[in-house]
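Chemist: sequence unavailable; structure follows:
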């Protein structure tokens, strides 16, 4: 460990010195996007700008199909009010194949970043607002207990079949309410502990009814919860795999022929969409996304433009501009980076790393690309979590529960050194809390106990009675050496390098930390079984998602990344039937969040959210390091309309707010 630390820090120091002669600008706080980024219809565009969209245009690729009678004219393929997208730089040109590489077809990758997502509503480019998409408008009534959604009329699936309220009703009645497809009902749609009801008012109007006010519903729909297979299905296609519409004997026979045991596994195979990797998307499966799967194999996938895509630009050109997206599979991350710097990839973002920034910059001209620095939406790239419900060692658990211990750990971390060594000074020392663009942000939440003060850290540990033994390490109340096993899974952010430094800082105040790197599977298994003494993750949910999933600060999630309160979360999620009842302070966090979910006043919601964050500033339920870090994005020189500055991460669903359908190759 010490040798790898020395080598790692030496390399980073060399790179930092090299960067001294490189022009770097990273002062952005908001994306460089046009405002507004879209208009709800051509009529709205004309009303706002005085410019009329007189006619619709289409890709030459599709014009040929129209000429041969294989497609109807573009006017008949578009909805009555297509969504008008404002290009980031200029009206684009049709054509080209975008080449990207991914490490698998079973997860989020570069393809998703170019294909984009399509929700009923979507996250705006400011990453805080909700704007129209498939739904043209919506309204709450009955004190927030009823949400009525008005769909855009005339949208068609990629096979030309109309999209209607029946496609949403199929999701609810035939998927969510089917116990084999959905044995555990979604908490998202069960506010107050009771499942909502979904009604079809007419072909283009859906009404969701809740037992209590649910202002978060529209926020959920603006993220992944509002996309295909999460909120709507192509009923005309999906019903072929459902026993309500197709004899179950026939389905089970086909399931067995394809190697499955049950019909619902067959349903899963044929009803994926491009939002979790292309492996679960069948060729020709209907979609509302800009691209549809045309070819695929074990190590490649080809997506082609959706001829019925329902968005246009300000000149009346049907989007997308790009004809095809070609995905190649490369399992080695370093090889993926090589593909990018040698010019074989037109776009790369998911596997790029800041530590390779100088390598990317040095090869820009030769590789015919440019390097953009977007800002990650993680509140902290690495957030450490003491397991406050650890049962296998109650002495250690009680030490963790003493807030003085957590404060000491935080004060012992030299965040400025981490920032300089690992981020070239471009990140921000901070606790895990929302990013500055969030209405929930306050400086005090970010700055709590982040000053490097090992003297004060030692004083706090002394006050706890944790005396040092002969070897310099501190002793527990039972006389044993205080030693902590920190297990973590290396992914996305520089967790390994950060932990090498943090291990040294904590060693200096007499705390022995044994570090063990585990697989993702083991991280999940041990975290959910409450077996981890300490772990870490990157603190996402610090932007748009903070009010929806505040699990770094509220015991409301029991999953692989949340290790500070597994048993308290179990208690909450089971209604007190499992886990361990939280102490008063933690219960109060749950109550604050539940009140946030019900209040219709945004001002009151923000006040309640800040109470939660104030608690973390005082208690350090999780301990942040640095955040707001830059993220390198590699873009082919002539791939245009890609914003120069943007946010990047799960909170934004990667490129979702930036309309990748308007990216184009400039000739």
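Modeler: In hand now; what should we look at? Note that the structure is a prediction, hence the values are computed from the model and not measured.
Chemist: only C-alpha atoms from now on, for both contacts and neighbour counts.
Modeler: Will do.
Chemist: what about residue 76, how many residues nearby?
Modeler: Around residue 76 there are 12 other residues, counting by other CA atoms under 10 Å.
Chemist: typo on my end, it should be residue 298
Modeler: Quick note: residue 298 (other CA under 10 Å) scores 10 neighbours.
Chemist: now do the contacts for it.
Modeler: If a contact means CA atoms under 8 Å, 6 or more residues apart in numbering, then residue 298 has no contacts.
Chemist: how about the helices in the stretch 501-650 of the chain?
Modeler: Secondary structure of the stretch 501-650 of the chain (DSSP state H, counting those that start in this stretch): helices located at 520-528, 566-573, 584-598, 602-619.
Chemist: correction: the stretch 101-250 of the chain
Modeler: 110-115, 165-169, 217-221, 235-238, 248-257.
Chemist: do you know how far the residue of the chain positioned farthest from its centre is from residue 480?
Modeler: Note on the chain: the largest C-alpha distance from the chain mean falls to residue 470, namely 47.3 Å (CA atoms, centre = their mean). Per CA to CA, to the nearest Å, residue 470 is found 12 Å from residue 480.
Chemist: about what we covered before: just the helices of the stretch 501-650 of the chain: most buried one?
Modeler: Sort these by mean neighbour count, taking mean count of other CA atoms under 10 Å, and helix 566-573 sits at the top with a mean of 23.
Chemist: starting at the chain centroid, how far to that one?
Modeler: Here the centre of helix 566-573 is set off from its chain's centre by 23 Å, with CA atoms, centre = their mean, to the nearest Å.
Chemist: wait, isn't residue 461 in contact with residue 408?
Modeler: Yes: if you go by CA atoms under 8 Å, residue 461 and residue 408 touch, sitting 6.8 Å apart.
Chemist: this is the comparison structure:
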């Protein structure tokens, strides 16, 4: 890392802004671009009544001293939203104590983030200068502070890069894969307390979109807090009692335990999110309070969030709908499925809420993922044969599933880009997605699976029955119902389906190790890809993709574990992923995307059943600025995050 002083008189890089590129679809200027700063003047700030007593006692400075010099002024009118008022407690429910991490997802304070029209905008950052997708200069808001009042500066970025990401004790595998281009890290230069530059030798177009993810790479840390647990800053005799207190073996384990900004379960770890967790990990209820130093204000000067507290209770997933009808939640989407809608509608009056119907943004709401890395050689060869995957897809009666589980309101389709994406292709949506048991049987016969046992189940060449074990996280009742219907139609073509719900972590570990034959999950997280969206969902670069987890491991660990893709299609998808990263303009990236989507449509790597499924969202009858319609997606959008729940408020 190098350090230099920013020259305030130096001319800005000129060219189309990234916002213009994303919004208008124009080609990014070859020379440079930028995510523009918010130019609206900040109004006189208004003190939240919730904090007035602390301000009066001297425990907190007044709001004018807590805000950055240039806070993010939210244009509520542009989104058709009402100006709110301070106050109230927002109640929600999670099914596990560790799901407190979803408050980081929902809070959605990011260096840059997607707005309500899915344009990329500065958020925590004041501005971003981009040169050739290779040089990124991040400009912080002067005077921005962590939730404990300590200045948020480029020292927090330097600390993460030098003392965490490149420390072999804390990061044995080295920096995040995102931070490497062709295996090389960027040159990181601190320009001032509010400006830092990341410069790669080749383009890194994934960098900014990654910062806007539901689970982003936190490329900064509260250095002032974490240095007290770092061996480079604290003597061993000072660390020893801390190791005993936290029951950790060494300082690195201690640091990593206290350092996780996504888990959100260390109340002492300063944050930049709208609410601060006040409870220790593994609590049966979490209470979060407004961040006194949050960087957003509305155009009337009210510091966001509008709501003072979030009360997150923990309840079994199956009990959450009934708890809602008893009036125990004010905002809820997680754990709810369309099958809960009748109960939710019936309980609206007694529960004091309204039921909204949004749409899922996943490429498929329910998708089967034949594991091309499955450990059994005979079944692995079968799963890798495109004829087998096509046969299984053709043997699914999607219309019956849609009518039975979604009252016909979902869209019967293969795993594919949604109509709102510029890459939507009706042929991709329909590819091998029509119900045709005769064609499915013919393909299975062609594969040499023409022998059957007494109950009609086909036999493998080695005499074993053709039994497909489908495993899920067991969190959505609709999955079990869907698999019951799939099992009926697969049985007609001689394939037996065995459905087994597991714990989410058990499912993931089994898939990652090649022990899960066909995991059941959503389709691609991002059903709304555009040219600037990194094609991570459709390339073998992430072990979380259940189609090829070991190929993903190999990429993520730079060959230290997993397996390299060993099929022509897998190798081509990896080549295209690298081409996207090297592409000089949006047209080139769009061409890459279209070829990758075409490969998926032909090869049916993920067997989608329906998409654009209705997603119930309940909101207290007094809670305002909750969209009547919306997209509920992990990426892009962070589920509730893109809808900015810090702007929700209670009317009197």
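Modeler: Structure received. Since this is a predicted model, take the numbers as computed values, not measurements.
Chemist: TM-score of the superposed pair?
Modeler: With the length set by TM-score structural alignment, normalised by the length of the second structure, the two chains reach a TM-score of 0.88; 609 aligned residues with a CA RMSD of 2.5 Å.
Chemist: of the helices of the stretch 101-250 of the first structure, which stretch is the most buried?
Modeler: When the helices of the stretch 101-250 of the first structure are compared using mean count of other CA under 10 Å, helix 110-115 is most buried, at a mean of 24.
Chemist: coming back round to it: between the helices of the stretch 101-250 of the first structure, which one is closest to residue 356 of the first structure.
Modeler: Closest to residue 356 of the first structure of those is helix 110-115 (CA to CA; 17.9 Å).
Chemist: so which elements touch that closest one?
Modeler: strand 97-102, strand 324-329 (3 or more CA pairs under 8 Å, 6 or more residues apart in numbering; DSSP states H and E).
Chemist: so which of those is the most packed in?
Modeler: strand 97-102 (a mean of 23).
Chemist: residues in the second structure aligned with it?
Modeler: Under TM-score structural alignment, the match for strand 97-102 of the first structure in the second structure covers residues 89-94.
Chemist: with the first structure superposed, average distance for that stretch?
Modeler: Mean deviation of stretch 89-94 of the second structure relative to the first structure after superposition (mean CA distance after the TM-score superposition for the first structure): 2.0 Å.
Chemist: returning to what we had before: so which of the helices of the stretch 101-250 of the first structure is nearest residue 604 of the first structure?
Modeler: Nearest to residue 604 of the first structure among those is helix 217-221; the distance by CA to CA comes to 16.5 Å.
Chemist: any idea how far that closest one is from the middle of the chain?
Modeler: Taking CA atoms, centre = their mean, the mean C-alpha location of helix 217-221 of the first structure is offset from the chain mean by 15 Å.
Chemist: specify, as a residue range, where it falls in the second structure.
Modeler: Going by TM-score structural alignment, helix 217-221 of the first structure sits over residues 207-211 in the second structure.
Chemist: thinking again about what came up before, out of the helices and strands packed on helix 110-115 of the first structure, flag the one nearest residue 336 of the first structure.
Modeler: Nearest of these (CA to CA): strand 97-102, 6.6 Å.
Chemist: quick one: the closest one to chain centroid distance?
Modeler: That offset, for strand 97-102 of the first structure, works out to 21 Å (CA atoms, centre = their mean).
Chemist: and the angle for it with strand 324-329?
Modeler: Angular relation of strand 97-102 of the first structure and strand 324-329 on a 0 to 180 degree scale: 20 degrees, by axes from the mean of the first three to the mean of the last three CA atoms, to 10 degrees.
Chemist: for strand 97-102 of the first structure, packing partners?
Modeler: Using 3+ CA pairs under 8 Å, 6+ apart, strand 97-102 of the first structure sits against helix 110-115, strand 324-329, helix 333-341, strand 347-348.
Chemist: one more time with 6 Å
Modeler: The helices and strands touching strand 97-102 of the first structure, judged by 3 or more CA pairs under 6 Å, 6 or more residues apart in numbering; DSSP states H and E, are strand 324-329.
Chemist: the strand it packs on against the second structure, how far on average?
Modeler: With mean CA distance after the TM-score superposition for the first structure, strand 324-329 of the first structure averages 1.9 Å from its match.
Chemist: what's the matching range in the second structure for that strand?
Modeler: Mapped onto the second structure using TM-score structural alignment, strand 324-329 of the first structure covers residues 309-314.
Chemist: how far away is the residue nearest the centre of the second structure from residue 635 of the second structure?
Modeler: In the second structure, the centroid-proximal residue (CA atoms, centre = their mean) is residue 214; its distance is 3.3 Å. According to CA to CA, residue 214 of the second structure and residue 635 of the second structure sit 6 Å apart.
Chemist: residue 617 of the second structure too?
Modeler: On the measure of CA to CA, residue 617 of the second structure and residue 635 of the second structure end up 18 Å apart.
Chemist: more neighbours, those two?
Modeler: Neighbour count, other CA under 10 Å: between residue 617 of the second structure and residue 635, residue 617 has more, with 27 against 24.
Chemist: map that one onto the first structure.
Modeler: So, by TM-score structural alignment, residue 617 of the second structure is matched to residue 633.
Chemist: what residues are up against that match?
Modeler: 348, 349, 371, 372 (CA atoms under 6 Å, 6 or more residues apart in numbering).
Chemist: neighbour-wise, give me the winner out of the residues you listed.
Modeler: Of all the contacts of residue 633 of the first structure, residue 348 has the most neighbours under the rule other CA under 10 Å, reaching 26 neighbours.
Chemist: leaving out the residues flanking it, which one is nearest to that residue?
Modeler: The spatial neighbour of residue 348 of the first structure that comes closest, neighbours along the chain excluded (CA to CA, 6 or more residues apart in numbering), is residue 634 at 5.0 Å.
Chemist: how near is the counterpart of residue 188 of the second structure in the first structure to residue 177 of the first structure?
Modeler: Residue 188 of the second structure maps onto residue 198 in the first structure when the alignment is built from TM-score structural alignment. Applying CA to CA, the value for residue 198 of the first structure to residue 177 of the first structure is 11 Å.
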